[in-house]
Structures are given as structure tokens and as C-alpha cells.
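Visitor: sequence? don't have it. structure:
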């Protein structure tokens, strides 16, 4: 797995982060001035959290990866060891979408690539847990890539989002907007009710391993 961002040297990665940070600071300053001149004093206060959520993946994801808190199972699937032994699934971040999705791809090519990388990551996670012989461990995450039918076909159970998950999704709406738009190759507003929470035991996914691999192969051969 060759992720273009992590193929860069540490110095090059830091330079990217500095540029992103400076761009964000410039935007905030410009809109702060506009807000002051136009007597729109709430404008910078509203803009600040939006900008922060958009740039956050470029700053915190590499740090969490370096510290071992996040693990790339594929280019667009990360895992995090949560509390009570639950493995948290994270779809590709905005950082990943910017670096691994080819801007020349059409919407269908992007969709197929995103799903394929999710399945690749899932297979790698299953193989990893098989080696550890830890098949009862639970994995959980949110997804706007899979619909309920596909998720259940792969062995996941769709569960109701709790309050914290809802709050996090709402707070990160503009991050999701940019990520979703890159994923579809056009401006695309995420529909919050279509974002599902999924969970499964590794043993359940193992029982569906054939279907997971078959779907991945089908996408690769299309």
C-alpha cells in the first residue's frame, strides 16, 4: 500500500501541513476583516470551527498514525483501538481523498475505487485478527459509502446512531461536504440520514469473507 502523502519525507509532510495551516489562517483573517468592516461580528466565529474541521485531518491524522493510534488497513480504511476492546472503523479522511483519488476519474470510477479500498481494508483487518486468533472482537464505525443492504450483505448489523455520533457528524458537516464532493467529483451535500452506523464481530465477517472477496473482485474486474 503506497499512500502518496506518507511516501513524502517528514520534512515534505510538515511543509504540506504548514501550507494548509497558513491557508486556513489567511482565510480566517480575511473573513475576520470582512466581518469587522461589515459589522458581521459573528462571521469569523462561525467560520473558525468550519475551517478547523476541514484542515484537522491534515494535521492530526499523520500524528495519530505515527503514534500508532490509527492504522491504515488500506488507502481508504483506518482502524483505531477504542475502549472495551472495540475496534473503530474510519473511512478515508479528507487527507486521503485529496491524495489518493485521481482528479481525472469520473464519478463511477471514484465510487468503485472507494468501495474497493473499503473492502481491501476489511479483508486486511480480518486477516490480521485471524492471525491474532481474536475472532470475538467487535468492530464499529459510521459509513456513508455503504447502504444498509450492502452493509448487511457483508456481515454488518446496522444500529442506531447515538447522541455523540450524531453530534460529531453535525460538527464535521463541512468536512463531510468537501470529502463527499471529492468522492463524487462534483459538489455533493451529504444527507445525514444516509450515514449509517455499522457493527460486527470479526467472526461474523469471517463467515462472510467469501462474499467480501467476491464483491471486491467483481469491482476490480468491472
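Guide: Looks like it came in fine. Model, not experiment: these values are computed from the prediction.
Visitor: contacts, neighbours, all on C-alpha from now
Guide: Noted.
Visitor: and the gap between the closest residue to residue 107 other than its chain neighbours and residue 109?
Guide: Nearest residue to residue 107, sequence neighbours excluded (C-alpha to C-alpha, 6 or more residues apart in numbering): residue 184, at 5.0 Å. In this view, residue 184 and residue 109 are 9 Å apart by C-alpha to C-alpha, to the nearest Å.
Visitor: residue 36: what secondary structure?
Guide: The assignment at residue 36 comes out as helix when based on DSSP: H, G, I helix; E, B strand; the rest coil.
Visitor: adding another structure so you can compare the two:
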């Protein structure tokens, strides 16, 4: 998942709604405010080893993103992608206490609503760009069929969506540190979602 500073790289609906792409590291200090730490670069083997709510045979079938080698880890608070082969499968990997922790997701049928909000990055999207994802819980609960679901950007590009600033109205001034609040809020919600899926098995 490559983060591109060129606004023309986003889809037409996104470009129509936003006019600024915020590109800043996910680590260090920005305007005197400490930023959350970026992820360490992960290999394919490390990504596969991170999944906590999938059986070994399921993990073996996971297809890595085609642009894995191009991932700009300094700009990632988490890593997420849709499976390029298994169309309904998706994956989120976070870094927790220096260790990669991942969950496997499965998308429901496409929504027919006109628009919806991603519950991770809080971005309003057209109905076909937000999807209900379910993740099997970790541990015994998951083996009994218990799942956790939420609405997420359909392509799991929350880390890019949150960097697309909404257009300003005439004479409007962008709120101070808006980008930092959006990035940090997304980070917290992603980690909270992963924790709700894995519970004590994390």
C-alpha cells in the first residue's frame, strides 16, 4: 500500500471531495506534539506470523499485496490490504509493544446505501466505497463462531483516506493540528478494533 503525495492518484469521487493530501511521518514530533510511532518494516513471513484469528492453513492461503515491497513504513501506523485473489478477504496488521499483531477480515455483500462512514478513519464515503467487515474473534470464542463487525473503507485504505483533508469553504481556515488529530484518532480506533477482536488472545 503506497502513500502517494500526488492528489491525482486518488479516485475521482475522492478527488472531488478533497483538495489536500497530508503527507507526514507517523513518528517523531510535529509542531511540538509527539506523534505516534511508525511501524517497523515487515516481511511476508512476519506478516503471516502476525495473524491471531486464523488457522495455519488459512494463513498459508493469504495473498500478499502486490506492492508490499513499495510500502512506506515511515508513514504507516498500521498496514492493511484486500486480498488480491480472495476478493472478500482483508487484513489489518498493527504493531503492539514492538510486535506485529494481525487480524483476518471478511467483507459482507456490497452496501446499497448512498453513503456511509468508515468507523476507523471517520471518512464519509459513497455507499460502494464502505463495507461491513467481520473478523472472527481470537481464542475459544472465535472457534465457537463469534465475530466482531464494523464498517470500514472497502479497500482498507483508511491510512490514505485520513490524510485527504476536506476542502475548505471560502474564507475558512483549517483547524490547527487537524491532521494530527485525525491520524491519532484513526490509530486509536484501529488498535481498539483489533483489541475487541482478539480480547485476551492478543
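Guide: Looks like it came in fine. Predicted model only: the values in this text are computed from it and were never measured.
Visitor: quick one: TM-score?
Guide: Once superposed, chain against chain, the TM-score is 0.24 (TM-score structural alignment, normalised by the length of the second structure); 78 aligned residues with a C-alpha RMSD of 5.4 Å.
Visitor: about what we covered before: the residue nearest to residue 107 of the first structure: neighbour count?
Guide: Residue 184 of the first structure has 16 neighbours, counted by other C-alpha atoms under 10 Å.
Visitor: show me where the first structure has strands.
Guide: For the first structure, the strands defined by DSSP state E occupy 71-74, 77-81, 87-91, 138-143, 157-159, 196-201.
Visitor: for stretch 10-17 of the first structure, the distance to its chain's centre please.
Guide: Its chain's C-alpha centre and that of stretch 10-17 of the first structure lie 21 Å apart, by C-alpha atoms, centre = their mean, to the nearest Å.
Visitor: pull the contacting residues for the residue nearest to residue 107 of the first structure.
Guide: Shown in contact with residue 184 of the first structure (C-alpha atoms under 8 Å, 6 or more residues apart in numbering): 106, 107, 108, 110, 111.
Visitor: residues contacting the last one?
Guide: By C-alpha under 8 Å, 6+ apart, the residues touching residue 111 of the first structure are 183, 184.
Visitor: measure it to residue 125 of the first structure for me?
Guide: Residue 111 of the first structure is 21 Å from residue 125 of the first structure, where distance means C-alpha to C-alpha.
Visitor: which of the contacts of residue 184 of the first structure are buried?
Guide: Among the contacts of residue 184 of the first structure, those classed as buried by 16 or more other C-alpha atoms under 10 Å are 110, 111.
Visitor: distance to residue 12 of the first structure for the contacts of residue 184 of the first structure - can I get that in TSV?
Guide: As requested, those are arranged in TSV below (distance: C-alpha to C-alpha, whole Å):
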residue	distance to residue 12 of the first structure
106	29
107	30
108	32
110	27
111	29
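Visitor: where's the most far-flung residue of the first structure relative to its centre relative to residue 31 of the first structure, distance?
Guide: Distance from the C-alpha centroid of the first structure, by C-alpha atoms, centre = their mean, peaks at residue 37 (37.6 Å). Using C-alpha to C-alpha, residue 37 of the first structure is found at 10 Å from residue 31 of the first structure.
Visitor: what does residue 107 of the first structure give?
Guide: For residue 107 of the first structure, the distance to residue 31 of the first structure - C-alpha to C-alpha - is 33 Å.
Visitor: repeat that for residue 180 of the first structure.
Guide: From residue 180 of the first structure to residue 31 of the first structure the distance is 25 Å (C-alpha to C-alpha).
Visitor: which residues are in contact with residue 108 of the first structure?
Guide: By C-alpha under 8 Å, 6+ apart, the residues touching residue 108 of the first structure are residue 184.
Visitor: how deep is residue 139 of the second structure tucked in, by neighbour count?
Guide: With other C-alpha under 10 Å as criterion, residue 139 of the second structure counts 18.
Visitor: secondary structure element for residue 102 of the second structure?
Guide: Using DSSP states H and E, residue 102 of the second structure falls within strand 99-107.
Visitor: next structured bit after that strand?
Guide: In the C-terminal direction, the helix or strand that comes right after strand 99-107 of the second structure (DSSP H and E) is strand 115-117.
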